[in-house]
Structure formats: C-alpha cells, structure tokens
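>>> sequence plus the predicted model coming up.
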Amino acid sequence: MNMKKITATTMPEAMKKVKLELGDNAVILNSKIVYKGGFMGLFRKKMIEVVAAIDEKPIPVASTRKNKERRTIESFPSAVQLEKHVEQQDVRKELTDLKKELSYIKQTSSMSMNHYPDEIQFCLSKLQAIELENTHIKKLGDQLLERWRINREKPTESDIEDWCTHEILNELKNISFEGIPDHAKIVNFVGPTGVGKTTTIAKLAANAVLQEKKKVAFITTDTYRIAAIEQLKTYAELLQIPLEVVYEEENFKNAIANFSDYDLIFIDTAGRNYREKRYIEELKNMFGNAKGIFTYLVLSISMKEQDMKIIANNFLNMDFDQFIFTKADETNAYGVIYNMICHYQIGVSYITTGQDVPDDIIKATPENIANYLVGNEKQ
C-alpha cells in the first residue's frame, strides 16, 4: 500500500492533490486541521492535513456476511467520492445562506420607512443591512425624526449619523462595559465550538503578562479535543504560563488551590453544542460550588442570532457576567451585538478582529459599538 500525507489550505485543494499524486482510486484514511508556520507559534496558518493511500495490489474479498461486516480499506471513501461530498456540502451551505438572506430580506421589507425623510431612510437602511432588529430601527427612526422636526436647518448625512450615535449611546449608558475587573481572579470562558475561545484567552493572557506584568495560569477542561489542549499548551510555553488539564470537579478544586498565589487564572472550557442544556449542566458540575468565578460568554458575530439567543438563554443558568464577541473581521452583521446587549441588558468586554495574537482584540465600549453600527468603526 502506498500512503502519503498531504497538506493544503482547504479540503477541495487537498482532494485535488490526492487525485494528482495517487489517482482516482485513492482512499482517505484520516483528515484533520493543523497549524503551520508563524513566528514563535503565534501567527500560525490553519491547514488541512490528509492521510491518503492507494492499494497497488488489492486483495479480493469473498462476498460473505462476515466479510461485509469487517472494516476494510474499501469502506473508506475514494478521493473522487469525498471531493463530490465536499462539493455537495458547499452547495448546501450556499443554499442555507441564501435562504437566510431571503428570510431576512422578507423580514426587513415588511417595515415601512416611507414616512421618514430620505436622509433618515438612508441611515436606517444601513442599520437594516447590518441586521439591527426592526424594533431598534423603528425606535431610532422616530428619535431621528423628532430631532429633524426641531432642527432649524436641514441636517446633513453627517448630522444624521451623529444623532444616531447619540441615541445609541444613550440607550447603552446604563449597561456595564468593562474589561477583566480588578476583583476577578478566576476568569472563565464558555461558548460553543469554533467561536475562538482559546485564541481569545491567549490574547488576553499575553496582554496581562507582557503589558500588565501579572502572574497568569491556565486551566483547561477541554479534554474532548487533543488539538485544543496542544494549542493552549503552545501559548502557555511561549508566555511561560503554567497549565493544568482537569477532568472532574476534584481536579478543578486542586488546580485552583495550586494557583492560589497567581493574579489571574484563565479557564478554557470545551466547545460543545450548548443549544443542549445537558452540556451546560456538565460544566456546572465541573465547577461545583466554586465561588468568585467571572464568566465570559464567547459568541461569534457570524453566528445566527437565533442560535446565539438559545445558547445565551441556556447559559443564564450559569449567571455569565459579560459577552465577548469574536470574528468581527468575518462579517458585517454588527447589529447582532446591539441586539444581544439590549435583549439581555448585559454588556460586552471585548471584540476580536482577527487571528493575530495578541493584537486582534479591542476593549468594547459604547462608543466603538455605536461606531460599528453607524459605519465609522475601522473595518
């Protein structure tokens, strides 16, 4: 059997390389995400690593019930089959995105803005485009219209944006926006798979160690993915931060005790399907009766808002303290940030704007959130 390990930036590209080097009858034995390159491990690029093989002398297998049930190399999909499967998945994703977009257009088109002056309509249409909820758009539209009526001169587009920013700031004035509070020693990061919890922790830890000169320790409860532990271990080694992996409540208590003389303890939790409450119960059981844990709910701005709310509703049982929103560089749907803040009356501590550690993260404030909404934030 001729086996090869192939690395590419995407799965379709990997499949093309497999076909080119091993032919159409090659089979895929394994595939995984790896990180390569970078500087001191901080700027690594995500790649797809595929192990493929071709049996140059296939062994005939008797057609018996026993042999059919036996796991053989023939049970693996060929490169051609897997490529077709990937293409089908891409088409399904495009159809899903299209349905979502059509649904949103239908929703937003039901809101009439004809009674507003053209300048206000233009401002409100931009808020619609970033998926601000209709209730907030209507409220802002009425507030802008009131200002329009009492204004002696016809306002410019810049005036309308300034008014809109002022009203947004007024709405957010009683909501807490803060970074990691001074009293917080144990900081917990929870959220679904793929939102960037580990990278966010690395960014905040790098700032705490390098800028604030604090003693920081890592705890991870993400024992479901070896890659997640290895990623955090790499950051821990670079920053010379101790790391403990915990599997149950007793391990967690011991880890907290071991790090009692540290300024900050960052906890990385497993990314699971937190639309299901049972996974949140598992987290709660892990932490037991531990007190003084400051919890961040980490969500990606590119997620569906409906899914965000289901997850946030479930995490209310853990009394999370603040949001962290990630991947602001991958979408323009900034309205969901404002929607979530207003819906839960819970503030945001940080917004991440890319993968670079430790740079691509900003401290959230009412001002920069307002700027994201009206289009003045650097994007």
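Cool, got the structure. Computed from a predicted structure; not experimentally measured.

>>> going forward, measure contacts between C-alpha atoms and count neighbours the same way
Will do.

>>> what are the boundaries of the helices in the chain?
Listed in chain order, the helices of the chain (DSSP state H) span 11-22, 65-69, 79-109, 118-129, 134-150, 157-172, 197-206, 226-239, 249-258, 277-287, 305-315, 335-344, 366-374.

>>> and those helices: which comes nearest Lys327?
helix 197-206 (10.4 Å; CA to CA).

>>> quick one: buried residues of the closest one?
Within helix 197-206, the residues that count as buried by 16 or more other CA atoms under 10 Å are 197-206.

>>> from Glu237, how far out is the nearest residue to Lys233 once chain neighbours are set aside?
In space, not counting the residues next to it along the chain, Lys233 is nearest to Leu243; the distance is 6.9 Å by CA to CA, 6 or more residues apart in numbering. The gap separating Leu243 from Glu237 is 9 Å, by CA to CA, to the nearest Å.

>>> of those two, which one has the most company?
Leu243 (22 against 12; other CA atoms under 10 Å).

>>> for the residue lying closest to Ile293 once chain neighbours are set aside, grab the count of nearby residues.
Nearest residue to Ile293, sequence neighbours excluded (CA to CA, 6+ apart): Ile186, at 5.0 Å. Residues near Ile186, counting by other CA under 10 Å, number 23.

>>> was I right about Ile186 contacting Asp268?
No: if you go by CA atoms under 8 Å, Ile186 and Asp268 don't touch, sitting 11.1 Å apart.

>>> alongside the first one, take a look at this:
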Amino acid sequence: MKVKKYTAPSMPEAMKKIRGELGESAVILNSKVIYTGGVLGLFKKKNIEVIAAVDPVSKQEKREKRSKNYQNKPEEKAAPSVMKKEPKVDDGSSPLQLKKEISELKSIVQQLKINNGFEHYPVNIRHLLLFLKDQEVDERYIHEAGEHLMSLCEGEDALSAPELNAAVSRLMMSKLEILPFGGTSYKKKYVNVIGPTGVGKTTTLAKMAAEAVLEKRKKIAFITTDTYRIAAIEQLKTYAQLLNVPFEVVYKLADFQKAIEKFSDYDVVFIDTAGRNFREEKYVQDLAKMIDFENDMETFLVLSMTAKEKDLNEIINNFSTIPIEKFIFSKIDETSSYGTMYNIIRSREKGAAYITAGQNVPEDISEASPKGIVDLVMEGKEK
C-alpha cells in the first residue's frame, strides 16, 4: 500500500496533486488544516495537509482470481508468458496482512461514499456534521458549522465530542438570536392564525387563547372565518364554551366588521381561518378580502413538521403577500428530525412564536426560543 502526504493551499489543489501522482483509485485517509511560516506567530499561511493512499484492491483481486483459475485446471499447461506474471509478494507483507489492509481500505472507501462531501474534515468533526445532515440541516449551514469547528481546532489539540457539540450549538443559537422569538406579544388586539389545511390551526389557536385566559388573565373572544368545515366551527365553539368566552362565525367582510365592533372592549380577539389548498392563490386573496391584516393584527403562519421542506417553502411563498409576524411549528411529536425548522428560520429571516406537540389544550404548546430550536436539532447527539 502506497501512502503519501500532500500539502496544498486548498482541498481542490490537494486532490489535483493526489490524482496526478496516485491516480483516480486513491483514497483520502486523513486531512487537517495546518499553518506554516509567519513571524512571531503572525502572517501564517493556511494550508491543507492530506494523507492519501492507493487502493490496491482491484489489482490484487485480479491476481488472486487468475491464480485460482490456474489451480483449478491442473491438466492444462500454462503458457510461459503467463507463468512469468504470477503474483509475488515483494513488499515483505504476508498475504494475510495484505488482505487485512485491503479490507480496511474497502471500509474507508465505503465510509467516504457515505460522508458525501464532508471527507476533508477530520473524523471527529465529520461525525458531528453527518449527524446534522441526518437531522436534515441544510448543507450550507452544515459546512458553516464545519468551518467554524476547524477554526476552533487550529493549532490546538482535537476537541472532545461534548466540546464540539457545545460549539455547534452556540454557533447555531447565535444565528437565531438576532431574530424575534416568543409567543403572543399582546401589543396588538387581533391575533390571527393562518396556514394550509391539516396543520392544526384551530387547536393551536385554542392553546394560545387558553394561555391568554388562564395565565395572562386577558378578556378574549373568538372569530372564525372557516365556514367551509362544520366540524371546525363546532371545534372552536367547544373551546369557546370551555374557556367561557364569546364566539362569532363570519361569512363575509360585513360580518367581520360587525364582529370587530361587537368585541371592541375586549383585550384580545383570536381569529381562526379556513385551511384550503395552499396552492390556490384565490384562497389567499379571499383571506385578504375578509380580514384587514394591516390594522392592529398579529399574524402567525402555522407549518406542520410532517411536511417536506420544499412544500413548506411553497406555502410560505404563497402567503408572502400577507404580513406574517412569526412562524408556529406544529406536530413536532410526529417527526424525529428538526433541521427543517432551523433552515426555514435562517433562510426566511423570521422568528418563531410557538412549537406545538399533540392535541391537549393548553398543555401541548410552548414558546419558541433559539435555544429550544437548537436543542431539538441537537437532541440525541451523544455527549
């Protein structure tokens, strides 16, 4: 097995050197950032040090196969030219040792395939980055974390797994802390919850209302515009009866204005909307005709964590004409990966108000926070 060390300003340049000398069958065994030169610790030059090796698997397998073929045909005479090409172990290694090395290289090659773009990171960092990928964190944020960890390891001993986990958590939280988080502000009189069908809007609204009544001691009322589903009306009506608060169903803009006037002396009015298909532009237009989103209104968009990230982004785009205060992430108890929440908050530069899990009112709701989101993403990562 031929092993060589290469140094280059970047990984692509190092790979170019490796392919030029060792060929396409070469594999990377290790890589790290090193610094050379400089004066009194300043002006050091950053380089990538890579250890690579040639994978002898294919040649050796051909030799063994050819040798077995001749052993199984004793009555045939092998041509002299073929006899000269019998494999010889000329590096002092035993066949058993060589097979062990081949097996190890196969394992390395397989692992590199699994690493899928993270092979230039040290093993301890790579392990954490693969965990983030399994949590469906966007690769641009994974590489951001990887480079951050590499900078922390410069000139230092390798960080332990708990130290790496803590460093990534701090980085992720710092990216979220610049955005608004937390539940209903109670600075605006009307609280509106929108979103596609099936995300749990009505239940979420009831949880928010229960918090307002039981914890904040607010005088509240309900309005629903969801006249498409009788079950939804009955559901919200039941919640209103349990909380002992008034409830109005509106069918058109005139009804909405009357309900607003009726509840003029209330602290907060919670508004439930119809779900419908989020791909229908008419649905969003109908909402805008029915509700004045600009007038003293705090609007939350509910997103289910059981949906694909692509679909969630399409939902957000479809509601882009409506001023959305924050996101609410529902059904987090029905998934095991939470990177999508982090991706959406980062890419949309919009914070989250609540996280909901389950159907219990008012228990299964909690205010969202940068730490809470990151803790969910990092949940399950061994210390």
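Arrived safely, thanks for sending. For clarity, every value in this text was computed on a predicted model and none was experimentally measured.

>>> need the TM-score from the superposition.
Aligned and superposed, the two chains score 0.69 in TM-score terms (TM-score structural alignment, normalised by the length of structure 1); 269 aligned residues with a CA RMSD of 1.7 Å.

>>> just to revisit the earlier point, make JSON lines out of the helices of structure 1 and add distance to Ile219 of structure 1.
Below are these laid out as JSON lines (distance: least, CA to CA, whole Å):
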{"stretch": "helix 11-22", "distance to Ile219 of structure 1": "32"}
{"stretch": "helix 65-69", "distance to Ile219 of structure 1": "43"}
{"stretch": "helix 79-109", "distance to Ile219 of structure 1": "35"}
{"stretch": "helix 118-129", "distance to Ile219 of structure 1": "40"}
{"stretch": "helix 134-150", "distance to Ile219 of structure 1": "40"}
{"stretch": "helix 157-172", "distance to Ile219 of structure 1": "33"}
{"stretch": "helix 197-206", "distance to Ile219 of structure 1": "11"}
{"stretch": "helix 226-239", "distance to Ile219 of structure 1": "9"}
{"stretch": "helix 249-258", "distance to Ile219 of structure 1": "7"}
{"stretch": "helix 277-287", "distance to Ile219 of structure 1": "12"}
{"stretch": "helix 305-315", "distance to Ile219 of structure 1": "20"}
{"stretch": "helix 335-344", "distance to Ile219 of structure 1": "28"}
{"stretch": "helix 366-374", "distance to Ile219 of structure 1": "31"}
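
>>> which one of those helices is the most hemmed in?
Ranked by mean neighbour count, the helices of structure 1 are led by helix 197-206 with a mean of 23 (mean count of other CA atoms under 10 Å).

>>> which residues touch that helix?
The contact list for helix 197-206 of structure 1 (CA atoms under 8 Å, 6 or more residues apart in numbering) reads 189-191, 216, 228, 231-232, 235, 239, 266, 268, 298, 352, 355, 357-361.

>>> kindly recompute the last result at 6 Å.
Identification of contacts with helix 197-206 of structure 1 by CA atoms under 6 Å, 6 or more residues apart in numbering yields 357-358.

>>> re the thing from before, max pairwise distance over the buried residues of helix 197-206 of structure 1: which two?
Farthest pair in the buried residues of helix 197-206 of structure 1, by CA to CA: Lys197 and Ala206, 14.2 Å.

>>> whichever residue in structure 1 pairs up with Ile260 of structure 2 and Glu230 of structure 1, how far apart?
Using TM-score structural alignment, the partner of Ile260 of structure 2 in structure 1 is Ile256. According to CA to CA, Ile256 of structure 1 and Glu230 of structure 1 sit 21 Å apart.

>>> and Ala333 of structure 1, by the same measure?
Noted for Ala333 of structure 1: a distance of 32 Å to Glu230 of structure 1, by CA to CA.

>>> what does Asp364 of structure 2 align to in structure 1?
So, by TM-score structural alignment, Asp364 of structure 2 is matched to Asp360.

>>> show me the contacts for its match.
352-354.

>>> most neighbours out of these, which is it?
Busiest of the contacts of Asp360 of structure 1 [other CA under 10 Å] is Thr352, holding 24 neighbours.

>>> common neighbours of Ile186 and Asp268 of structure 1, please.
With CA under 6 Å, 6+ apart as the test, Ile186 of structure 1 and Asp268 reach no residue in common.

>>> residues contacting Ile267 of structure 1?
Contacts for Ile267 of structure 1 (CA under 6 Å, 6+ apart) come out as 188, 219-220.

>>> how about it, what's its match in structure 2?
In structure 2, Ile267 of structure 1 lines up with Ile271, judged by TM-score structural alignment.

>>> against Leu243 of structure 2, how distant is that match?
Where Leu243 of structure 2 is concerned, Ile271 of structure 2 sits at a distance of 15 Å (CA to CA).

>>> swap in Asn116 of structure 2?
For Asn116 of structure 2 relative to Leu243 of structure 2 (CA to CA), the value is 53 Å.

>>> how about Ala231 of structure 2?
19 Å.

>>> with Pro155 of structure 1 as the reference, measure out to Glu131 of structure 1.
Applying CA to CA to Glu131 of structure 1 and Pro155 of structure 1 gives a distance of 25 Å.

>>> okay, the two: which has more neighbours?
Per other CA under 10 Å, whichever of Glu131 of structure 1 and Pro155 has more neighbours is Glu131, with 23 against 15.

>>> any idea what the more buried one aligns with in structure 2?
Checking TM-score structural alignment: Glu131 of structure 1 goes with Glu136.

>>> over to Ile346 of structure 1?
Mapped onto structure 2 by TM-score structural alignment, Ile346 of structure 1 lines up with Lys350.

>>> which residues touch that match?
Lys350 of structure 2 touches nothing, counting by CA under 6 Å, 6+ apart.

>>> one more: Ile265 of structure 1?
Counting by CA under 6 Å, 6+ apart, Ile265 of structure 1 makes contact with 186, 216-218.
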